[in-house]
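# any chance you can model this:
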Amino acid sequence: MLPSSQIIYNYIKCRKFNRFTRHTSSNFKLYFLKLILFLFLLLALHSVAMMYFEKLAFSDALWLSLTTITTVGYGDFSATTFGGRLSTTILMYTLGISLLGILVAEYIEFRLNKLELKFSGQWRWHKMHDHILIINTPDHDTEEYLNKLITEIRATPHIGELPIQILTRKYQEKLPKSIAQLGVVHYTGLAQDNDNLNAVNTSTAKYIIVLANESSNPVSDSATYDVLSRIKDIGTKALILAEATTDKNRPRLRSMGASVIVRPVRAYPELLIRAMIAPGTEEVLENMFQYNNDHMARFDVKFKNLKWKDIVNSFMASNSGLPIAYINETGVNVNPLPDTTCSGTGLISLIKDSQQISNAQVKKCLEA
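Below you'll find the predicted structure:
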């Protein structure tokens, strides 16, 4: 059995390093509760002492204890006997007031430490669920891209009010103010780590967006594949959207659970959001960027006072594609309402690569 001096020495030794870790430890609540219980014990002992030595009623004794420990000291009650004064000196002045100061200091330090963890991306938001989880961030123009992406999310119905969390190693000190003020939190860590994926509540997310670190580097697809495989192991019901830098890697990413796969288009994060809320639209949009597939064609023809629905019907009946917009002196009018009366100098239509359509054919179509 250790001698009492050794026990005291070990306690003091442990206190030296425990004081640096107690606020990040799961035992802090227990530690704080012990301090509160000890404070209540001192109040109870002092109240009993005042009842015994000063012959005060319990309510008056408790009132004297509270006003003493909080240093308010109204003066309506005070200890006059030797025993009462000695009890007050030991229990309140020596122990109680110091303990109350320690409690306040510990709580403030805990709150500051918690705030620092949140700023630096080390805080685990255990209660977060049904959120949008963004994994990885672009290596270049990160802040500008995230601003565009998150602003678009916030402007989109049905998802604009969802919590957003980012898993990235980019911001190890704190998120830029422009991003944080959009209601975003982050967790600092490598996405290729199951502990980090669990820390951002992957299993309870509603949407997961896996971004490519480098939009033109095929190696990014390997990193994305690894992240997707880890998410699959963890398990989630979220709709997963992943970026693929190379089309041939799409089947591999899809096999790992990616529901939507898009090319990294950094200038237009709106395309990514459209694909997220309406899966399948990404293939339509990407198809339009390839001239050897469906593409837009402009026809410079004049027309006047035609219903938009009649223009669409005429185009489809004559196999001239699908009108998307018309052009007049105000500019390009995209997808007008069916009963809109249109006049203009040109039309934009979605056509197949195999179709050869001339202005004369379109003009004849409108005159029919």
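
# rest of the way, CA atoms for contacts and neighbours
OK.

# so for stretch 123-142, what gets flagged as buried?
123-124, 129-138 (16 or more other Cα atoms under 10 Å).

# buried residues of stretch 47-59, list them for me.
For stretch 47-59, by 16+ other Cα under 10 Å, it's 47-51, 53-54, 56.

# need these in JSON lines (columns: distance to Leu271 and secondary structure).
Below are the buried residues of stretch 47-59 laid out as JSON lines (distance: Cα to Cα, whole Å; DSSP: H, G, I helix; E, B strand; the rest coil):
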{"residue": "Ser47", "distance to Leu271": "70", "secondary structure": "helix"}
{"residue": "Val48", "distance to Leu271": "72", "secondary structure": "helix"}
{"residue": "Ala49", "distance to Leu271": "74", "secondary structure": "helix"}
{"residue": "Met50", "distance to Leu271": "74", "secondary structure": "helix"}
{"residue": "Met51", "distance to Leu271": "75", "secondary structure": "helix"}
{"residue": "Phe53", "distance to Leu271": "79", "secondary structure": "helix"}
{"residue": "Glu54", "distance to Leu271": "79", "secondary structure": "coil"}
{"residue": "Leu56", "distance to Leu271": "76", "secondary structure": "coil"}
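
# this one as well, want them side by side:
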Amino acid sequence: MTLFLQLFKKIFRHTRRNNLVRVLLLALMLNLAFGVAFFYAERDVQQGLTLVDAIWWAMVTMTTVGYGDIYAQTWVGRFLISYPCMIIGIGILGYLVGAIAETMLDYGSRKRKGLLRVKMKNHLIICNFPGEQKVARVIEELRRSRQFAQSPIVLISARIRELPARLVEMEVRFVQGDPVREEVLQKAAVRQARGVFILAENPADPASDTLSFAIATQVHLVEKELKKDIRMVVELVSQENRAMMHRSGADGIVSADGIMDALIAQEFLFPGLNKVFHEVLSNARGSQFYIVPNELGAGSFGLLQKKAIDSPQRVSLVGVRHKGEIILNPKADFGVDENDDLVIMAPDPAEYQLLAGS
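As a prediction, this is how the structure comes out:
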């Protein structure tokens, strides 16, 4: 018995941080203890009683099931073993239910507060939290894309302490911390990520570009270390910082600086143009712009454009990416190489695949 108590104290001490494990170990050890005690108290009275039967009786009694196939027949078995087994069993059962509930609540709370390590692959990471509405719009736009409709999304931010309810409903995972720190990026499983979006912490403050540059540089270092392509898009606040941001290794740099001013003027000059921009920039409806590999073959721009027009697919060829430079609406005799990319407008990239295969 002394050996049993010493073993119990040792296990109990090493599992004090986990209530659920503690209670399960306690229940198991008490089940064995009551089973052994019942066996020695009843074996002379009940012929054929085995130790396994006694342990079974202890489990049935502790869980208040009470099948009645085995029961105590001696005074010791009834009052010194069965009584404590039933009373303690009820307490253990209640405590076990409470421990399970506490563990589940604690896990949910830690998950909402971004304290858990993410275990994902091929997910998308959004760094910084400029506001719930903006983050939600970015996620909604990604989810409208057939390619990323089911991709898990992780938000990293030190600005908030708990994930907003709207983002919880969108099944976004959260990691609390500064995304410029490597250990925080590792916590979000950046090594297994498919892409990283770096939003400006404060879209009204050009100083936010410095933070975005630092985050992008960290991600780029991980990318170089793994020799893996992690696509990275950075939001730029000020065009004056574009040269600096290019040095971060970002694949794409997006800035609204100056665009709104031009769009206001264009809307005044050509009423309705604002709606055109909204449609081509969103996956919500209509057609969008896509940059796709040239699968139509080499030839003049006019020839390739005619091929798209004559096709039943809803694809319009509007430009070319030639040697890294975007050229919209080039001349009809502009030569397009097989290594160039095409700028198209279509309701879905699948339309272009049908065109290329025809």
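
# need the TM-score between these chains.
Laid over one another, the chains give 0.62 as their TM-score (TM-score structural alignment, normalised by the length of the second structure), with 268 aligned residues with a Cα RMSD of 4.1 Å.

# re the thing from before, and which of the buried residues of stretch 123-142 of the first structure is nearest to Lys206 of the first structure?
Asp130 (4.5 Å; Cα to Cα).

# what does Ile125 of the second structure correspond to in the first structure?
In the first structure, the residue matched to Ile125 of the second structure (TM-score structural alignment) is Leu133.

# that match and Ile153 touch, don't they?
No: in this structure, Leu133 of the first structure is not within contact of Ile153 by Cα atoms under 8 Å, at 11.9 Å.

# now the counterpart of Leu41 of the first structure in the second structure, nearest residue through space, not along the chain?
Superposed on the second structure with TM-score structural alignment, Leu41 of the first structure falls opposite Met29. Nearest non-adjacent residue to Met29 of the second structure, counting by Cα to Cα, 6 or more residues apart in numbering: Phe8, 7.6 Å away.

# A helix includes that neighbour, no?
Yes: applying DSSP: H, G, I helix; E, B strand; the rest coil, one finds Phe8 of the second structure inside a helix.

# that one: neighbour count?
The burial count assigned to Phe8 of the second structure is 15, neighbours taken as other Cα atoms under 10 Å.

# what's the distance between it and Ala33 of the second structure?
Distance of Phe8 of the second structure to Ala33 of the second structure, computed by Cα to Cα, to the nearest Å: 11 Å.

# now do Leu281 of the second structure
70 Å.

# those two: which is more packed in?
Ala33 (18 against 15).

# helix, strand or coil for Leu167 of the first structure?
Quick answer, by three-state DSSP: Leu167 of the first structure is strand.

# show me the helices in the stretch 201-350 of the first structure, by range?
Here the stretch 201-350 of the first structure has its helices, by DSSP state H, counting those that start in this stretch, at 219-234, 250-255, 269-277, 281-288, 308-317.

# so Arg130 of the second structure makes contact with Asp205?
One correction, residue 130 of the second structure is Pro, not Arg. No: contact criterion Cα under 8 Å: Pro130 of the second structure and Asp205 do not qualify, at 11.1 Å.

# export the helices of the stretch 201-350 of the first structure as CSV, with columns for distance to Leu37 of the first structure.
Listed next are the helices of the stretch 201-350 of the first structure as CSV, based on distance: least, Cα to Cα, whole Å:
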stretch, distance to Leu37 of the first structure
helix 219-234, 41
helix 250-255, 55
helix 269-277, 52
helix 281-288, 60
helix 308-317, 77
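
# next, work out how far apart the equivalent of Gly177 of the second structure over in the first structure and Ile240 of the first structure are.
Aligned against the first structure by TM-score structural alignment, Gly177 of the second structure finds its counterpart in Gly189. Distance of Gly189 of the first structure to Ile240 of the first structure, computed by Cα to Cα: 20 Å.

# how about Ile97 of the first structure, nearest residue that isn't a chain neighbour?
Ile69 (5.1 Å).

# contacts only, for the one you found.
Neighbouring residues of Ile69 of the first structure by Cα atoms under 8 Å, 6 or more residues apart in numbering: 92-93, 96-97, 100.

# cool, Leu281 of the second structure as well?
288-289.

# so what's the residue count around the aligned residue in the first structure for Gln218 of the second structure?
Using TM-score structural alignment, the equivalent of Gln218 of the second structure in the first structure is Arg230. A count of nearby residues for Arg230 of the first structure, using other Cα under 10 Å, gives 17.

# would JSON lines of the contacts of Ile69 of the first structure with neighbour count and distance to Gly83 of the first structure be doable?
Putting the contacts of Ile69 of the first structure into JSON lines (neighbours: other Cα atoms under 10 Å; distance: Cα to Cα, whole Å) gives the following:
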{"residue": "Met92", "neighbour count": "26", "distance to Gly83 of the first structure": "13"}
{"residue": "Tyr93", "neighbour count": "16", "distance to Gly83 of the first structure": "14"}
{"residue": "Gly96", "neighbour count": "26", "distance to Gly83 of the first structure": "17"}
{"residue": "Ile97", "neighbour count": "17", "distance to Gly83 of the first structure": "19"}
{"residue": "Leu100", "neighbour count": "17", "distance to Gly83 of the first structure": "23"}
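
# widest-spaced pair of these?
Every pair of the contacts of Ile69 of the first structure checked by Cα to Cα; the farthest is Tyr93 and Leu100, at 10.7 Å.

# returning to what we had before: which of the helices or strands spans the match of Leu41 of the first structure?
helix 19-42 (DSSP states H and E).

# following that helix, which helix or strand comes up?
Trace forward from helix 19-42 of the second structure with DSSP H and E and the next one is helix 51-62.

# for that following helix, buried residues please.
Neighbour count says helix 51-62 of the second structure has 51, 53-62 buried, by 16+ other Cα under 10 Å.

# between the residues you listed, which sits nearest Glu225 of the second structure?
Using Cα to Cα, these come closest to Glu225 of the second structure at Met59, 54.5 Å.

# what lines up with the closest one in the first structure?
Aligned partner of Met59 of the second structure by TM-score structural alignment: Leu66.

# so its match makes contact with His46?
No: at 9.7 Å, Leu66 of the first structure and His46 do not qualify as touching, with contact defined as Cα under 8 Å.

# quick one: which of the buried residues of stretch 123-142 of the first structure sit in strands?
The members of those that map onto strands under DSSP state E are 132-135.

# okay, those in CSV with distance to Lys307 of the first structure next?
Putting these into CSV (distance: Cα to Cα, whole Å) gives the following:
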residue, distance to Lys307 of the first structure
Ile132, 42
Leu133, 45
Ile134, 44
Ile135, 47
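
# ranges for the strands of the second structure?
Under DSSP E, the second structure gives strands at 124-127, 153-157, 172-176, 195-198, 231-236, 252-255, 288-293, 299-300, 316-322, 325-328, 335-336, 341-346.
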